[in-house]
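> My questions are about this predicted structure, shown below with the sequence.
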Amino acid sequence: MKEIDDNLLTEFLEGKLDEPANREIENWYDASEENRRRLEALYFVLFAGDRLRAAASVNTDQAFRSLQRRIELRRTKTRPQWRQIAARYAAILVAGVIVAGMYLYQNRPDDRICTVSAERSDCSVTLPDGSVIRLTRSSQLNYPASFDDGNRTVHLTGEAFFEVSKRNGAPFTVTTVHDAEVVVRGTKFNLKAYDDSSDVETVLVEGAVDFRAADHVVALHPGQKVSYNPTDNDLTLQTVNVEAELAARLRTFRHVDLAQIAGVIEDFYGIGVAFRSEALKNIQFTGTLDFNMPIDHILEVLTLSTNTRFNRNGEKITIHK
């Protein structure tokens, strides 16, 4: 009998030998337990390994039907042995597929969307990339649970201060309800983007950002503030006192109904606002309110600007003429 090396065994398993050579390998296989283990091990290395690396597309039945066709043992006593081998390795392959599937499942990109809401007080959240976001009360942030695919896009409703970690080739984008967005590459900035008719505003502390809204694209430098009104598609850029801007909680409204302003007041101060008549709800307000101030101050500014009055009874505010 010629020397049986791994190259010859590989050709046998791949079905490349002629009939006499196949019979010679079969006889060699029956000769000893060591030979059987050697062929089985080689089979596993050649075929099972490939299947595990392609776990998602494994068809074990097809694989072993192919193996049986290659071997085509003539002797009855040999056939059950090979069926046992096939069954044994089918079990190994199935187990391998399960393990590989679990690995792929556990390491798949996490496409969940996380939501953090600051309902009654400010709060902070650290994102998967290490960026830190400080949310102002009555604000909400949505972000992907995993940034592994380079997707660093978050969505803000309300106001937040961002400290964005730098990551080469992966810009950080903040989208808003008004289709305005801020694109950054490692910086500190404050963004206001409420879902009412107040302006979308960004104040840049350090770094560089691009502010994009409709047909506007503005590159900000530290110490600058951009204000965008989605109703008028109006955008302004100015130099500001950053510390003063961050300390204040200013909201700028343009031609906004009092009913909508009342909703903002209710959300922020947790107090009810009612109107003596429906017509009062439609009066429009244009101006800036500082929500760091007591509610009575807010109401004074609001009613003086709209030629209305207000009464306060505990936690209930009534606006009237």
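Received the coordinates, thanks.

> going forward, measure contacts between C-alpha atoms and count neighbours the same way
Will do.

> Where do the strands of the stretch 1-150 of the chain begin and end?
113-118, 123-126, 132-135, 139-144 (DSSP state E, counting those that start in this stretch).

> Compute the inter-axis angle for the last one and strand 113-118.
In other words, strand 139-144. If you take axes from the mean of the first three to the mean of the last three C-alpha atoms, to 10 degrees, strand 139-144 sits at 160 degrees to strand 113-118.

> In the chain, which helix is the longest?
Counting residues, the longest helix found in the chain (DSSP state H) is helix 78-106.

> who does the helix or strand where residue 158 lies touch, helix- and strand-wise?
In this assignment (DSSP states H and E), residue 158 forms part of strand 153-163. With contacts taken as 3 or more C-alpha pairs under 8 Å, 6 or more residues apart in numbering; DSSP states H and E, strand 153-163 sits against strand 132-135, strand 139-144, strand 172-175, strand 188-193.

> Make JSON lines out of the strands of the stretch 1-150 of the chain and add distance to residue 247 and mean neighbour count.
Output for those, formatted as JSON lines (distance: least, C-alpha to C-alpha, whole Å; neighbours: other C-alpha atoms under 10 Å):
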{"stretch": "strand 113-118", "distance to residue 247": "18", "mean neighbour count": "15"}
{"stretch": "strand 123-126", "distance to residue 247": "16", "mean neighbour count": "14"}
{"stretch": "strand 132-135", "distance to residue 247": "13", "mean neighbour count": "20"}
{"stretch": "strand 139-144", "distance to residue 247": "17", "mean neighbour count": "20"}
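
> what sits against residue 29?
Taking C-alpha atoms under 8 Å, 6 or more residues apart in numbering, we find residue 29 in contact with 35, 36, 39.

> One more pass at 10 Å, please.
Counting by C-alpha atoms under 10 Å, 6 or more residues apart in numbering, residue 29 makes contact with 23, 35, 36, 37, 38, 39, 40, 78.

> Number of residues surrounding the second one?
Look at residue 35: counted by other C-alpha atoms under 10 Å, it has 15 neighbours.

> try the fourth one
Around residue 37 there are 12 other residues, counting by other C-alpha under 10 Å.

> what's near enough to touch it?
Per C-alpha under 10 Å, 6+ apart, neighbours of residue 37: 29, 43.

> What's the separation between it and residue 114?
According to C-alpha to C-alpha, to the nearest Å, residue 37 stands 52 Å off from residue 114.

> Check it against this one:
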Amino acid sequence: MDKERISRLIARKLSGEASPTEIQELDAHLRAHPEDAYFLSILDDYWTMRTPPPAADDAEARFSHLLEMAGADEEAPQPRVRYLRRAIAIAAAVTGLLAGGWLYTRYSSQPPDTASAALIETVAKPGAKSRLLLPDGTVIWLNSGSRISYPSSFSDTSREVEIEGEAYFEVTKDPKRPFIVRTRDMQLQVLGTAFNVKCYPGDHKTEATLISGMVQVSRAGSQEAPVLLHPHEKVIISSNEDVTESKQETQRLIVQHLKKSIADTSLVETAWVYNKLVFDGEDFGEITAEMERWYNVTITIHDPSVARYRFHAKFENETITEVLSAMQLSSPFTFKINHNEVNIYK
């Protein structure tokens, strides 16, 4: 039985949602693999012993809270801690699996003068997208190849997270504790809102798109006044080092207005949250970066003219072969796929 199936069965058993057939299937597997039975018993202990926060009234939220508590337990014996860390690594995938993806979570120490003694870092592997529930009730969708770090418990004055890659936030409102998102190029401060942040290491720009509420955006390390973003606006900060210093102040931070007639599910900036791959005039070179993360492949375009092709399309459940075949109908090119390597030719 593969890990996805095991994790799903364990999650359903803990939440009380498993059918008799699923329970029989899980029991048969655990009899054959006692190491997974011990893993289940540890999680079951925490499931029954720990009380979820008031907002965690559904199975997935309860399981997320379970993982937070288990990872922060400093009193557990060392053998149990060792198994707990293994459990967290697998069970974090369960939480993501319920939303269609795999996660890798790890815990590390911070200096003693910081607000929290434990820093949680969660990574969505290439080809996967997952959903997180933070300690304050904020919900985050993490796109493939992205990572986020945050303290195991927020301070009394602020809630700060750091993101690399792409994430969509639905922030729980808390006027006494502003929610702060830090990226390579920008800092966002909100009270309660929905927005998308994109800042992959290989990109030459960082984007923040506001869906609802209000967001205050400032450039990292800059003393200039922050920009107040309104719904259906996007701010772009370019990190192109070729821009001259004299033009840098006027060209690096740009605010764009999005079409309000387009639903959030079809916006290029947020369609990925709804498991849709949308192209809206981007060239092939830009599109390949999205497709590499989406399908966990490496794409090489061997003709510069092909890299300049622009596409308008929307996909949901298509394979990479089906996507490329559909794109061929509008622009002439050929492709070859060898395992995880894709080569594009004229």
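Perfect, thanks for sending it. Note that the structure is predicted; figures quoted are calculated from it, not measured.

> Could I get the TM-score for this pair?
Overlay of the two chains. TM-score (TM-score structural alignment, normalised by the length of the first structure): 0.51; 211 aligned residues with a C-alpha RMSD of 4.1 Å.

> Go through the helices and strands packed on strand 153-163 of the first structure and name the closest to residue 212 of the first structure.
Residue 212 of the first structure lies closest to strand 172-175 among these, at 9.5 Å (C-alpha to C-alpha).

> what span of the second structure lines up against that closest one?
Strand 172-175 of the first structure corresponds to residues 179-182 in the second structure, going by TM-score structural alignment.

> Mean per-residue distance, the matching stretch versus the first structure.
For stretch 179-182 of the second structure, the mean deviation from the first structure after alignment is 1.2 Å (mean C-alpha distance after the TM-score superposition for the first structure).

> Tell me the gap between that stretch and the middle of its chain.
Remark: stretch 179-182 of the second structure is offset 15 Å from the chain centroid, using C-alpha atoms, centre = their mean, to the nearest Å.

> Against residue 196 of the second structure, how distant is the spatially most central residue of the second structure?
Compute the mean C-alpha point of the second structure, and by C-alpha atoms, centre = their mean the closest residue is residue 142, 0.8 Å away. To residue 196 of the second structure, residue 142 of the second structure is 10 Å away according to C-alpha to C-alpha.

> And what about the closest residue in space to residue 224 of the second structure that isn't next to it in sequence, helix, strand or coil?
Nearest-residue entry for residue 224 of the second structure: residue 218, 7.6 Å, with adjacent residues in sequence omitted and distances by C-alpha to C-alpha, 6 or more residues apart in numbering. Secondary structure for residue 218 of the second structure, judged by DSSP: H, G, I helix; E, B strand; the rest coil, is strand.

> Count the neighbours of residue 218 of the second structure for me.
22.

> Quick check: the gap between it and residue 180 of the second structure.
Residue 218 of the second structure is 11 Å from residue 180 of the second structure, by C-alpha to C-alpha.

> now swap in residue 194 of the second structure and tell me
Distance from residue 194 of the second structure to residue 180 of the second structure, by C-alpha to C-alpha: 13 Å.

> So residue 299 of the first structure is in contact with residue 317, correct?
Yes. Between residue 299 of the first structure and residue 317 there is a contact under C-alpha atoms under 10 Å: 9.2 Å.

> between these two, what contacts are shared?
Counting by C-alpha under 10 Å, 6+ apart, the shared contacts of residue 299 of the first structure and residue 317 are 262, 310, 311.

> Report the contact partners of the second one.
Just to be clear, that refers to residue 310 of the first structure. 273-276, 296, 299-300, 302-304, 317-321.

> before we move on, the earlier item: now the strand holding residue 158 of the first structure: which residue numbers in the second structure?
The aligned range for strand 153-163 of the first structure is 160-170, by TM-score structural alignment.

> Report the mean deviation for the matching stretch after fitting onto the first structure.
Looks like 1.8 Å for stretch 160-170 of the second structure (mean C-alpha distance after the TM-score superposition for the first structure).

> Can you get me the start-to-end distance on stretch 103-119 of the second structure?
First residue to last in stretch 103-119 of the second structure (C-alpha to C-alpha) measures 16 Å.

> Could you do stretch 39-53 of the first structure as well?
End-to-end for stretch 39-53 of the first structure, by C-alpha to C-alpha: 21 Å.

> And for stretch 303-322 of the second structure?
Using C-alpha to C-alpha, the two ends of stretch 303-322 of the second structure sit 21 Å apart.

> centre of the chain versus stretch 245-253 of the second structure, how much separation?
So, by C-alpha atoms, centre = their mean, the centroid of stretch 245-253 of the second structure is 30 Å from its chain's centroid.

> ok, and for it, which residues are buried?
residue 253 (16 or more other C-alpha atoms under 10 Å).

> what do you get for stretch 19-29 of the first structure?
Buried, per 16+ other C-alpha under 10 Å, within stretch 19-29 of the first structure: 22, 23, 25, 26, 28, 29.

> got a markdown table for these, with distance to residue 139 of the first structure too?
What follows is the buried residues of stretch 19-29 of the first structure, written out as a markdown table (distance: C-alpha to C-alpha, whole Å):
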| residue | distance to residue 139 of the first structure |
| --- | --- |
| 22 | 74 |
| 23 | 77 |
| 25 | 74 |
| 26 | 74 |
| 28 | 76 |
| 29 | 73 |
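
> Can you tell me which of those residues end up in helices?
Those of these lying in helices (DSSP H): 22, 23, 25, 26, 28, 29.

> From residue 11 of the first structure, how far off is the first one?
Plainly put, residue 22 of the first structure is 10 Å away from residue 11 of the first structure if you go by C-alpha to C-alpha.

> cool, the third one as well?
Spatial separation of residue 25 of the first structure from residue 11 of the first structure under the definition C-alpha to C-alpha is 10 Å.

> Kindly report the same for the fifth one.
With distances defined as C-alpha to C-alpha, the gap from residue 28 of the first structure to residue 11 of the first structure amounts to 15 Å.

> Could you pull out the residues contacting both of residue 142 and residue 196 of the second structure?
166, 167, 168, 169, 273.

> Quick check: residue 140 of the second structure touching residue 124?
No. Assessed by C-alpha under 10 Å, residue 140 of the second structure is found out of contact with residue 124, at 11.7 Å.

> In the first structure, what residue corresponds to residue 89 of the second structure?
In the first structure, residue 89 of the second structure lands on no residue (TM-score structural alignment).
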